[in-house]
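Chemist: Provided below are the primary sequence and the corresponding predicted coordinates.
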Amino acid sequence: MIRLLLLALFSPAMAAWACDNCKIPQPAAGQRVVEYDLTISEQTVSPAGKAVRGFTINGGIPGPTLRFREGDFARIRVHNQLKRETTSTHWHGLLLPNEQDGVPHVTTPPIQPGTTHTFGFDLRHSGTYWYHSHTHLQEQNGVFGSIVVLPRGGEPVKADREQVLVLSDWTNTDPMEVMRMLMRGSDYFGLMRRNSQSILGAWQRGNLKDYFQREWDRMMPMDVSDVGYHAFLVNGQRQTRIDGKPGERVRLRIVNASAATYFYLHSSAGPMTIVAADGPAVQPVKVDRFLMAIAETYDVIITIPASGEYELRATTQDGSGHVSAFFGSGSLKPATDPPRPNLYQMDEMLNLALEEQEDDVRASLKLPRPGSPYRVLKSVKDTTLPAKLPRRKITMHLTGDMNRYIWSFDGKTIAQEPYVMIKRGEIIELELVNDTMMHHPIHLHGHFFRLLMGQGARSPLKHTVDVPPMSKRTVEFEANEARDWMFHCHILYHMMSGMARVFRYEHEVGAFARTRVPGDRSLAAAPTDHSLHHAAGLGEHSHDMAYVWGAASIQSHMSEGLLTLMNPKNDLLLGWEVGWQGVDNPEYEVDALYQRYFNMNFQAFVGGRFTNDPDAQNRAVAGINYRLPLMVWANVSLDSEGDARFTLAKRFQLTPRLGVWGRVEYDTNTRWEWTTGADYTLTRRTSIIAQYHSQFGLGAGLLFRF
């Protein structure tokens, strides 16, 4: 009995220790070895002009470019100098042994503070790739860099020189606070992006009817991005230069390493020639402007002009900013931005979906706000998968709830449904259907997939695909690896809120199977149930995120507030109303509730109501919230004294900063109560508020959000 108890207590730790001390893969005899040391540390940085906490790699953001030749062996030592946090490094887009993929707990042990983890793997294919932390929100803090793998025999499309351009976004706000703001439904990021929806804004754009039709349909305001950023960067700066002499051809290896930002790419020197996408070469194709999804890479060729200074501009999808790379010399000929999105109508999203169905493969690229260049991309070789292998179709719906910032596949987060089971030796046809109003860049680890958009045998190979709103993408891949591989939206905050899965090779679960993965010269026999192997299951993805937030007003006549502890489906609520004007003694009512969230229009709650109102008393209460057309909230509750309460509430957002609201309530015990007011947003945490209450009269003060 004691022996079993000891095994139960120490086996997980021993398994993790054994994994950390596994034999590091070694190069083959005569194989060229390229070594790097990457040191992740915390420093004070100021990419947006304000000194804030950030994470650097070898002292910089981004980290250094890692350069290899196809066939090399990479030996990379990652040193974690963070004081209190584990870290990790994922080699995005590279095909490598499972335990080298770098996802903590799923494939690779987390790198503990003060320790070093050594990665070793073959460079099996050429192209432009990148690396980043897969731990918490560290990628947003600055833990990312680029990878260049030159092909054997040189690039098929020649250039006189090359340059890496790493695009990224930067916020001075702590990323965990960003996540909390998103989950609480704060619209302050809309103010930062200058695209908050309001009645005045709808009227100015001639979309007042559309605005109220959306409210009648109980739809949340549309958006194309989530976070308001303080800076957008290229190679860690707001702008950079592309070196080259007049007439030279330059290969630009462009990496979108943003946490949450799509970019439109445009050159004032004329069409860019795309020669590679996500690493593999494609047949050269000229494009004027295109949308680049998060986590994608593109190699484009430009020619340095004989005279004049030109601009390659990357404009954010929401129109809130851009970064620039200048080339040539002389008078400046700037690039242009696409028009800002009109978020009051769905026409742009519908047009993109429709144009992608046209016979003209360039139809979507001719739009003022074009889509991805997928239909003009063709592989340089036949990518057809073996016809003899069995095929299976999997359909996955991309789902979300902006009201609570829940993102998921098929309505379930990774914590609720972790695995997609696949079998080695089959071909998976994966249909991705986007049921949300946002673009999603979907990334599969450890595999390339064929993007099926009409190119037949020359369908391009990619590892990340943009799925536009109300659209679908179909990809296929051969299940030719082993063990567990992450599959997720590469908007960092979407992944962390649940839009992820693990593709698991099902016949290996719980077994110690001998696997033969190409290029994998690590231990031939290894445990493949990673919940045992690394003693922590899915790590941070094994549970849904939970946050505390609140708001409270301090006014001359009263105070109202709400404190919330929430995860995707559950709330603990503490709400209060205290008034001292127009009454003999301050009166309060406090609700302490548990609330179950069913969907954005319906919730149910139960708890206690506490008051010193002389006409009432403490009691238990249960009820529902239901959203009516025009976004009017109805609340119905019944208490343990047999009294019922009915409430209607509505808010009108007059301008991006100014809102007015009203609430009317009837209680069978205390009868009628009503209130109306207005608030004006000053900062992320404060607003001016004025309010009239039927019992406590008129007053004003400040509203605090925390």
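Modeler: The structure has been received and is ready for your questions. Numbers count the residues shown, from 1 in each chain.
Chemist: contacts, neighbours, all on C-alpha from now
Modeler: Noted.
Chemist: what kind of secondary structure is the nearest residue to residue 83 once chain neighbours are set aside in?
Modeler: Ranked by Cα to Cα, 6 or more residues apart in numbering and with sequence neighbours excluded, the top spatial neighbour of residue 83 is residue 113, at 5.8 Å. What DSSP: H, G, I helix; E, B strand; the rest coil gives for residue 113 is coil.
Chemist: Likewise for residue 665?
Modeler: Per three-state DSSP, residue 665 ends up strand.
Chemist: any idea which element the nearest residue to it once chain neighbours are set aside lies in?
Modeler: Nearest residue to residue 665, sequence neighbours excluded (Cα to Cα, 6+ apart): residue 647, at 4.3 Å. Following DSSP states H and E, one finds residue 647 within strand 644-653.
Chemist: which helices and strands does that strand pack with?
Modeler: Counting by 3 or more Cα pairs under 8 Å, 6 or more residues apart in numbering; DSSP states H and E, the packing neighbours recorded for strand 644-653 are strand 632-639, strand 658-667.
Chemist: Buried residues, it. List them.
Modeler: 644, 645, 646, 647, 648, 649, 650, 651, 653 (16 or more other Cα atoms under 10 Å).
Chemist: Make sure the third one is actually in contact with residue 633.
Modeler: No - proximity of residue 646 to residue 633 does not meet the contact threshold set by Cα atoms under 8 Å, at 10.7 Å.
Chemist: roughly how far apart are residue 73 and residue 26?
Modeler: To residue 26, residue 73 is 8 Å away according to Cα to Cα, to the nearest Å.
Chemist: er, residue 503 I mean
Modeler: The spacing between residue 503 and residue 26, counted by Cα to Cα, is 27 Å.
Chemist: of those two, who's got more company?
Modeler: residue 503 (21 against 18; other Cα atoms under 10 Å).
Chemist: just checking, that one touches residue 419?
Modeler: Yes - at 5.9 Å, residue 503 counts as touching residue 419 under the criterion of Cα under 8 Å.
Chemist: in what helix or strand does residue 17 lie?
Modeler: Counting by DSSP H and E, residue 17 is part of helix 2-20.
Chemist: got the buried residues for that helix?
Modeler: Of all the residues in helix 2-20, those buried under the rule 16+ other Cα under 10 Å are 12, 13, 15, 16, 19, 20.
Chemist: adding another structure so you can compare the two:
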Amino acid sequence: MYEFAANADSILVALLLIVWGVAGLLAGGLSTRRRTRALLVLIGVGTGVAAARGIDTGLLWSTGWVFAADRVLVALPLLAVPMVATFALAVPALRRIAGRPHTTDIAGRPQTMEGAAGAPVPFPVSVRVPFPVSVRVPVRTTAAAALLGAYMEYLSRPLPPYGADMAIYAGVLLVAAGASRARSPRPGGARRVLAVTALVATAVTGAGLYEMRTSRLPDRMSMMGHGDVDYGGGPGGSHHGRRAPGTPAAGVADLTGPRTGTPDRAFTLTAQETRIRLGSGAVIDAWTYNGQAPGPSLTVRKGDLVEVTLVNRLPREGVTIHWHGLDVPNAEDGVAGVTQDAVQPGGSHVYRFRADQVGTFWYHTHQRPLVGVRRGLFGSLVVLPPEGATGEDITVMAHNWERPDGPVAAFGTSDTLGRRPVKPGTPVRLRVVNTDRNAWSDVESRNLVLVGTRFRVAAIDGVDLDGPSELDGVRLSVAEGGRYDLTFVMPDRPVLLADLANPRAGLLLTPGSDGRMTAPPVPRDAPLFDPATYGTPAPVPFTRFDRDFTVVIDDGIGFYDGAVHFLPTINGHSFPDTPVQVVRRGDVVRMTFVNRSHQVHPMHLHGHHALVLSRNGRPAGGSPWWIDTLAVQPGETYEVGFLADNPGVWMDHCHDLGHAADGMVTHLTYEGVSTPYEIGRKTPNRPE
């Protein structure tokens, strides 16, 4: 419902601007019977479109008040007031004008001019007079309100509380009403029309150039330089490395994993250029770790001390390793410009951390990840229990590869059907990792189906679910960066894992080595799996909250880093103007995500797992659902809670890599913690 209503609202706003804009132009001109009747028709059509927008706003309201509040409190009243004046003043005047002869004036008196003999004679039919003030002011003011409505819809949506927006836009409308009293130039004033047009064009061009220039990201910027700070209702005065009395100061470089001790597991990952071949035969010029795509699967056990040495042999590109979903100490998080400098060509960096969480995770570069991850700088990280498990343990990394004919969805490098024999009766655990956005949709996460067997969703984002029940024939919507663990016992028939974005591909598990077995059919209309109602409920561990943050997600047309984009925003801003969220160690934090945009946004907070508390106002009713990456669909509202128990400066961003590159980034900062690293063109660091 929300997607339909939001898209319809954008169309209706455009129609309002066109219809009332033309009406405003006509009202500012000279009257003829044809123009008068056309103006009456436009007013009728504009009123109908406005009524349709009112109904559509009601549909948005049915989704939630927060999705309609800006229309109800700001946009529609601004339009309704001059429209009422139009019906009260302009329509009666237009009807009188439409019924008078062409040779009378506005008041109905005969128009005369001095004839050849000096006697008065009627004006010729071609003589026209301006529309009266009672027509010009309300109609042109309504046109200005429609223009403001388009500005609010496409460029800058009001945010709660709405008092300041209401006052500002009302003031603009009053100025527009005063300016609407002026008559259009008399015949012969074409030069003035051209001059005004040139002035307006110059002003618009100048404003655009100014916005383009000021939107450019700084050459150097400290990650502690945020001007907008959100304390979530908690005590303030603790940003930029300042701290409360009694709170020890710390820098990111101090928040490391164990620096001494022999590692239980040691790995070396070398970033390098590699040509890889997909299952279809397409050749990709990739960036890889150790020449593999995906990179080596790192498997460790809970409690292991892990040491990973990153070596960069890329010729011109910096690189890092971020451990997605594993809540490592801040200095090991691998974010260029936040927790370290990007490793330059020929350089190296050592990460050390204790693997304290059992589950499915993954690693990827956090230096220009929009380029690096999509070209292949990613791999899986699996933390097993201290004692080994039996059965088949299979990791599947869903990715999109850029072929010459467009992106193609694949499992690893297999963009065709891959096969793997599994003995019937064997317990199977499929660890599904989504590395990228849905290849064909901006409003859906990656959609997978498992057919040929009943199965359980055993874990989400590396955390086991309580009491998972058997499922069959459902669609699994996996957030970009998210992970699902699927478990089942291999039957005596083939089992297929398929990505609906590329049904010709997939992973086919066969009960024997017979490569001729056919895959079961892929359902296109499978019902959607709902993790909020799945599994056995348990008491919520959070009963109070020390901080309460609201993240309102919007989108619109705007400048970012010197170019025009369709921008996603956080609380009306793009990085670096997004508000940084400040907490203290030990705080229990509630964060509310409100998606008023037209796209899905997988929100990813580094260093923490959060418990989903509610969706669209309804408490989550299934197993405790812990996430590190939450896909918030258009029109959805989520509340999540987490314990602030991992000090640092943490990225909190959309994991649609294109959205993050366009500024959909903020940070969670612990008071008293600072970072010495910088980002910008004149630094080695580009975290997004």
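Modeler: Nice, I can see it. Being a predicted model, the structure only gives us computed values, none of them experimental.
Chemist: How alike are these chains, TM-score-wise?
Modeler: After superposition, the two chains reach a TM-score (TM-score structural alignment, normalised by the length of structure 2) of 0.56; 418 aligned residues with a Cα RMSD of 3.4 Å.
Chemist: hang on, the earlier thing: who's in contact with the residue nearest to residue 83 of structure 1?
Modeler: Residues in contact with residue 113 of structure 1, defined by Cα atoms under 8 Å, 6 or more residues apart in numbering, are 80, 81, 82, 83, 84, 85, 86, 87.
Chemist: try residue 68 of structure 2
Modeler: 57, 58, 60, 61.
Chemist: so is it in a helix, a strand, or just coil?
Modeler: Secondary structure, three-state DSSP: residue 68 of structure 2 is helix.
Chemist: what residue of structure 1 matches up with it?
Modeler: When structure 1 is aligned by TM-score structural alignment, residue 68 of structure 2 is left unaligned.
Chemist: contacting residues for the closest residue to residue 68 of structure 2 other than its chain neighbours?
Modeler: Spatial nearest neighbour of residue 68 of structure 2, excluding adjacent residues (Cα to Cα, 6+ apart): residue 61 at 5.0 Å. By Cα under 8 Å, 6+ apart, the contact list for residue 61 of structure 2 reads 67, 68, 69.
Chemist: ok, the second one to residue 507 of structure 2 distance?
Modeler: Same thing as residue 68 of structure 2. Taken as Cα to Cα, the span from residue 68 of structure 2 to residue 507 of structure 2 is 44 Å.
Chemist: How about residue 452 of structure 2?
Modeler: 12 Å.
Chemist: Kindly report the same for residue 646 of structure 2.
Modeler: To residue 507 of structure 2, residue 646 of structure 2 is 38 Å away according to Cα to Cα.
Chemist: Settle it for me: which of these two has more neighbours?
Modeler: Shown here are residue 646 of structure 2 and residue 507; by other Cα under 10 Å, residue 507 has more neighbours (22 against 19).
Chemist: counterpart of that one in structure 1?
Modeler: With TM-score structural alignment as the criterion, the equivalent of residue 507 of structure 2 in structure 1 is residue 324.
Chemist: Three-state assignment for its match, please.
Modeler: Of the three states, residue 324 of structure 1 takes strand according to three-state DSSP.
Chemist: Correct me if wrong: it contacts residue 239.
Modeler: Yes - if you go by Cα under 8 Å, residue 324 of structure 1 and residue 239 touch, sitting 4.8 Å apart.
Chemist: where along the stretch 451-600 of structure 1 do the strands fall?
Modeler: 461-462, 464-467, 472-478, 484-489, 500-505, 512-514, 525-527, 547-555, 558-566, 570-579, 587-599 (DSSP state E, counting those that start in this stretch).
Chemist: Also the stretch 51-200 of structure 1?
Modeler: Using DSSP E, counting those that start in this stretch, the strands found in the stretch 51-200 of structure 1 span residues 52-57, 66-69, 73-80, 90-92, 116-122, 127-132, 144-150, 161-170.
Chemist: Indicate which one of the ones you listed is closest to residue 243 of structure 1.
Modeler: Proximity to residue 243 of structure 1 (Cα to Cα) singles out strand 161-170 among the strands of the stretch 51-200 of structure 1, at 8.0 Å.
Chemist: So which bit of structure 2 is the closest one matched to?
Modeler: Taken onto structure 2 by TM-score structural alignment, strand 161-170 of structure 1 occupies residues 392-401 there.
Chemist: Just the buried positions in that stretch, please.
Modeler: By 16+ other Cα under 10 Å, the buried positions in stretch 392-401 of structure 2 come out as 392, 395, 396, 397, 398, 399, 400, 401.
Chemist: likewise stretch 481-493 of structure 2?
Modeler: In terms of neighbour count (16+ other Cα under 10 Å), stretch 481-493 of structure 2 has its buried residues at 481, 482, 483, 484, 485, 486, 487, 488, 489, 490, 491, 493.
Chemist: Before we go further, the last one is sitting in a helix, right?
Modeler: Think residue 493 of structure 2. No - read with three-state DSSP, residue 493 of structure 2 is coil and lies in no helix.
Chemist: if I pick it, what's in contact with it?
Modeler: Counted by Cα under 8 Å, 6+ apart, residue 493 of structure 2 has contacts 452, 510, 511.
Chemist: Which strand or helix spans the residue nearest to residue 692 of structure 1 when sequence neighbours are not counted?
Modeler: Once flanking residues are discounted, residue 692 of structure 1 sits nearest to residue 698: 4.3 Å by Cα to Cα, 6+ apart. Assessed by DSSP H and E, residue 698 of structure 1 sits inside strand 697-705.
Chemist: which secondary structure elements does that strand contact?
Modeler: Using 3+ Cα pairs under 8 Å, 6+ apart, strand 697-705 of structure 1 is in contact with strand 547-555, strand 686-693.
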